[in-house]
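A.B. asks: Sequence and predicted structure below; questions after.
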Amino acid sequence: FSLDLQKSNERNRVPDLVLTKSLDRETIPVHRLVLTATDGGRPSLTGTMELVISVLDANDNAPQFNQSVYKLQLPESAAVGTLVARVNATDPDEGSNSEITFTATSFIPPSGRDVISINPNTGEIHLTAALDFEEVSIFDFRIEARDQGTPPLSSHCSVELEVLDVNDNAPEVWVTSLSVPVPEDASVGTVVALLSVSDRDSGANGRVRCWVWPASPFGLEATFAGSYSLVLREALDRERVSEYEVEVRAEDGGAPSLRGRRGVRVPVSDVNDNAPAFAQAVYTVLARENNAAGAELARLWARDPDEAGNGRVSYSVWEGGVGGGWRPASSYVSFEVRAVDAGEPPLCGNATVQVFVLDENDNAPALLPPAGSAPEPGVGVAGEAWSVGAGSGWGTQWAWAAWGAPAGQVVAKIRAVDADSGYNAWLRYELWEPRGKGPFRVGLYSGEVSTARALEEADGPRQRLVIVVRDHGEPARSATATLSVSLVEAAEAALAAAAGSSSSSSRSSVGVEMGGGAASAATNVWLVVAICAVSSLFLLAVVLYGASRWAPRAAVLSGPGPTTLVCASEVGSWSYSQRHSRSLCVADGAGKSDLMVFSPNFPLPPPGPAAKDSQPEPSALLDT
């Protein structure tokens, strides 16, 4: 400042305070001056006055940012509303000239306008939308600071907002090519599919490793960055696994890591690599005889795990198989069944079928003639039933039984066979006639006709027995035998038995053995004969004793030695008598024993008158 004195008169001067330089309120807002006035006296006197000059503000300063460029970083996972930064601008002016408003402009990319907002009064930058590193990784924009002066002044700063990557993207797997179905005979290394794998994240978050899950015959091979091939690592078997559902999994290197997956369906096409297989190598079939032609005996099934024509099976009886064909009369037959599929080339499998024919009761019992050839009609032997009449059928059978024969003595034996087997051939014998309590009975399973009690004269001279032979089949079949038993004296029965035995012996070089029942009957007969012989001897002794006392001398009735009667039986016993006459002792049971009468070579008695007059008789074979 300076003073400019203006004279108004000679005594008064008016000082003017003149601004010599421009003011700067921002530098010195108030100027304090002291104005001194001095008179011209001696001593001069002075007067002072303080001047306070306030500099009024003028909008001569634009707002200024504390830095021209703001470089910011924010993770892409930052939430909406997050305070990104606060910009600061100052204006040395005062009043409205220093009031600053902030505005964000010039966004690159333009989408940043929707993501970033700034408070016009405070300069705080906030996040108004979610960030996505994969979409925009850097936002560039300018912030303008403008005061409220007239005219308003403004300034600008630049902001660079870098979006930091967060592992928020899982790897993605895409199938770009797929070659299915895969034949089950495909070689190892066959490419099944081509895949592409990517991760939008960066760095470790975008580094991906891949594998196949679950464990399968397939694996991955990297072809180039982000591309893989799904290849066959092991041989396939469609019959074991016809289709594979695999996942190609990818995992990035983020923390925490994220995974991606893609399912791949790989069907396996069939190849005719399996022959039909029967459940059993050998089938045993039980079939009833007399089956009608075309009747089903069994059902065989061969499994071929292949599909379509490869698994379609046809069956045939293999002529070259075991068994050599069907034998209708046989109870067993074996053959092979061949199963052939319709594949190319066709495959086959074989199974052996063993057929056992089950018996049906289709045969009635057949009566057998007695052992050996039949004798002349009307002649029979005790213990065997003989047929009278011609032809192959059974006529009336004849047998003899002695009066007084004890209970249980075997008179005859009915023999029959059944061509069936098992229960169907198990025969039982039943006495059909006469009904009630007759003198005879039949062994249920032996066929032996024996006395049920001691035979009496009241039983008559002849008994007609009708015997039914039945099997155990369902329904049962039967045959009927008629047996005529003549009741005679013991001697006659013995003679008939001896004649039958002699006749049987002359027709066979080997003697016919008696059965157990006949041996028992012979023993019983010999017991009766022995009792009779003892009684006869006792009676003869009494007679001889009386004759010797009352007569001078009895005539000699025999040769020089005592005649001996020897009887041979199957039980091996020997009996002899000292009677002075030849007698015949035979069994009236089974007539299969040979009877011979001979004079044994016993020591001769002392010579006497009787011995001198008599001549020894040669041994003789007696036939009756």
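C.D. replies: Sure, I can see it.

A.B. asks: Going by C-alpha atoms from here, please, whenever you check contacts or count neighbours.
C.D. replies: Fine.

A.B. asks: okay, now residue 287: neighbour count?
C.D. replies: Neighbourhood size, residue 287 [other CA atoms under 10 Å]: 18.

A.B. asks: Could you verify that it is part of a strand?
C.D. replies: Yes - looking at residue 287 with DSSP: H, G, I helix; E, B strand; the rest coil, it is inside a strand.

A.B. asks: how close does it get to residue 358?
C.D. replies: According to CA to CA, to the nearest Å, residue 287 stands 6 Å off from residue 358.

A.B. asks: And for residue 494?
C.D. replies: Distance, residue 494 to residue 358, by CA to CA: 48 Å.

A.B. asks: So which of those two has more stuff around it?
C.D. replies: residue 494 (27 against 17).

A.B. asks: What strand or helix carries that one?
C.D. replies: helix 490-506 (DSSP states H and E).

A.B. asks: Buried residues, that helix. List them.
C.D. replies: Neighbour-count burial for helix 490-506, counted by 16 or more other CA atoms under 10 Å, picks out 490-505.

A.B. asks: right, and the helix or strand after that helix?
C.D. replies: Defined by DSSP H and E, the subsequent element after helix 490-506 is helix 516-550.

A.B. asks: Use this one as the comparison:
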Amino acid sequence: MVFPWSGGPGARRLLLSLLLLAAGEAGSGQVHYSVSEEAKHGTFVGRMAQDLGLELAELVPRLFRVASKGRGDLLEVNLQNGILFVNSRIDREELCGRSAECSIHLEVIVDRPLQVFHVEVEVRDINDNPPVFREGEQTVFISESAPLESHFPLEGASDADIGVNSLLAYRLSLNEYFTLKITTKNDKSVLPELVLRKSLDREETPELNLLLTALDGGKPELTGSVQIQITILDVNDNAPEFDKPGYKVALFENVPNDTRVIQLKASDLDEGLNREISYGIRMILPVSEKCMFSINPETGEIRVYGKLDFEENSEYEIQVNAIDKGIPSMAGHCTVLVEVLDLNDNAPEVMVTSLSLPVREDAQVGTVIALISVSDLDSGANGQVTCSVTPHVPFKLVSTFKNYYSLVLDSALDCEKAANYELVVIARDGGSPSLSATASVSVEVADVNDNAPAFAQPEYTVFVKENNPPGCHIFTVSARDADAQENARVSYSLVERRLSLVESGQAPKASSRTSVGAAETALVDVNVYLIIAICAVSSLLVLTLLLCMVLRCSAPPTEGACGPGKPTLVCSSAVESWSYSQQRRQRVCSGEGPPKTDLMAFSPCLSQSREDCLNPSSEVSH
């Protein structure tokens, strides 16, 4: 079906972008195939081009190619049909060893436009490896007098496959003397043993040859076999025997080198050389490069050679042989299990992850500051870690999960009291003696503008002379803010306030830009001015007032009624026509009744100069 296209160049570009985007999304996926190992050349694996959404015709023009890590020739793509096939032999054991998972990663690249695809090819295990014995023949020496039900361990086989293909079973050739017993070890592996069912007679049968066959669990099963040559021993018919077949010893890790592990003792019922015993270690499991064990062949004493480390191995199994010196010799067997006990030899580790620093001083209680994790390589109580923080700080640790903690705010902060806290997180394990580790956490407190500026004192009293030129220095004030940085910077502004002075119903005003101290004034000066003013009214009234004043002011003042201080007068008018006098807490004689305080008077400054008006020391007689 063909659709007509009427769009312009812009629409074409939009369609091309959408197609490229869809192609890019298609190329971002991953295709998964699987193939069995040992598949023949040309074996079909998958339709790669079709599964990747690529057209067959564009494989060659777009430079279709496949890259592989490691062996790049194992798989190949047919560019004619886009099929992925086996190109060369795939050996899973060679490719991945005994790993449970094995796959080949392919990177598919096409150009114009560039696209990259990822293809994963799983290599399935097949039962292509038979069980293998280390040697083609095993020799077993057995005394003709060996008791019935005696056990004689044999060396087992191994299988390079994995899973069920590596599970082994054993089968013994038919004979009348021995049966086969399979013992399962701690690591789930099996060990074949010969069990004597019929007494041996060297004179009748000096040796036996048996065939031991190992079978794996694959379908079809594969087998491997080994010849068991049994030599019947004469004369020395008693093998050394240990007190018990197994021993268990516990040692602390980090014991000094050459520490004694155990003293073994085996006995032999024979006489002479046939009862003299030599001890040897047959096998140590697991194999360790740090720790070995040595045995004294004469005494059977086992000692540590190297270093026991609980964190590496918590136990060792030592298989010991006791071989007598008869001809031929006989051997007895035992197992020593060495349990390694943990010591508190690893200190805790502390890791601190900061989340929100600095912390605002107005942060809410419970705010998370940092995350802390602790760990210890030891086990049991030695690996149990408790965490604490420096006392007497406004922070605490809250356990979140196992060995994870949160450092949270426990009480309110004040940047003005403490702008930084140096905390120490202490991690201590439960060992005896315990080990500890510390981590330092520096918590900076961010300032918040929560303090207003404050002056050194709430009120200042300043005396200023009149007619000062503009810009002259009058007084210096300073204020301080308890906050920090920008919050502590103080700017000043002057708020104008005027004082009203009342005289004849009109109030001259003084600016509060200059603080005028309240000077104590002399009531006597006020009385003088009043007398002069009234003289023009009536001489009789003048005489009466003068007599009254003389009588009252000449009388001795009662205690507590008149103050001893001298009155002062301050002239503060800007036009030199008024003077202002105020007396506070100054006792003045003013006739009968209690002393008068807080008196104000205004008088013209007629004959006195400005300095005389401002001189507070001028005296006026009562």
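C.D. replies: Sure, I can see it. All figures in this text were calculated on a predicted structure; none of them were measured in a lab.

A.B. asks: Let me see the TM-score of these two.
C.D. replies: Laid over one another, the chains give 0.41 as their TM-score (TM-score structural alignment, normalised by the length of structure 2), with 305 aligned residues with a CA RMSD of 4.4 Å.

A.B. asks: hang on, the earlier thing: which one among the buried residues of helix 490-506 of structure 1 gets closest to residue 108 of structure 1?
C.D. replies: Lowest distance from residue 108 of structure 1 to the buried residues of helix 490-506 of structure 1 (CA to CA) belongs to residue 504, with 140.2 Å.

A.B. asks: just the strands in the stretch 101-250 of structure 1 please.
C.D. replies: Here the stretch 101-250 of structure 1 has its strands, by DSSP state E, counting those that start in this stretch, at 116-118, 124-127, 138-147, 154-164, 172-178, 182-183, 191-198, 208-213, 218-224, 227-232, 243-252.

A.B. asks: Tabulate those strands (a markdown table), appending distance to residue 521 of structure 1 and mean neighbour count.
C.D. replies: A markdown table is the format used below for those (distance: least, CA to CA, whole Å; neighbours: other CA atoms under 10 Å):
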| stretch | distance to residue 521 of structure 1 | mean neighbour count |
| --- | --- | --- |
| strand 116-118 | 136 | 21 |
| strand 124-127 | 133 | 19 |
| strand 138-147 | 133 | 22 |
| strand 154-164 | 127 | 19 |
| strand 172-178 | 101 | 17 |
| strand 182-183 | 89 | 17 |
| strand 191-198 | 98 | 20 |
| strand 208-213 | 95 | 18 |
| strand 218-224 | 94 | 16 |
| strand 227-232 | 94 | 21 |
| strand 243-252 | 87 | 19 |
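
A.B. asks: and these as CSV, adding distance to residue 75 of structure 1?
C.D. replies: Listed next are the strands of the stretch 101-250 of structure 1 as CSV, based on distance: least, CA to CA, whole Å:
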stretch, distance to residue 75 of structure 1
strand 116-118, 14
strand 124-127, 11
strand 138-147, 11
strand 154-164, 4
strand 172-178, 22
strand 182-183, 47
strand 191-198, 21
strand 208-213, 22
strand 218-224, 31
strand 227-232, 30
strand 243-252, 19
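
A.B. asks: Could you point out which of these sits nearest residue 535 of structure 1?
C.D. replies: strand 243-252 (107.7 Å).

A.B. asks: how deep is residue 548 of structure 1 tucked in, by neighbour count?
C.D. replies: Residues lying near residue 548 of structure 1 (other CA under 10 Å) number 12.

A.B. asks: For residue 161 of structure 1, give me its contacts.
C.D. replies: Going by CA atoms under 8 Å, 6 or more residues apart in numbering, residue 161 of structure 1 touches 71, 72, 73, 74, 138, 139, 140.

A.B. asks: could you redo the last one with a cut-off of 7 Å?
C.D. replies: By CA atoms under 7 Å, 6 or more residues apart in numbering, residue 161 of structure 1 lies in contact with 71, 72, 73, 138, 139, 140.

A.B. asks: circling back to that earlier point, out of the strands of the stretch 101-250 of structure 1, the one nearest residue 84 of structure 1 is which?
C.D. replies: Of all the strands of the stretch 101-250 of structure 1, it is strand 124-127 that lies closest to residue 84 of structure 1, at 5.3 Å by CA to CA.

A.B. asks: Pipe the contacts of residue 161 of structure 1 into CSV and attach distance to residue 127 of structure 1 per row.
C.D. replies: CSV is the format used below for the contacts of residue 161 of structure 1 (distance: CA to CA, whole Å):
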residue, distance to residue 127 of structure 1
71, 15
72, 12
73, 12
138, 14
139, 12
140, 14
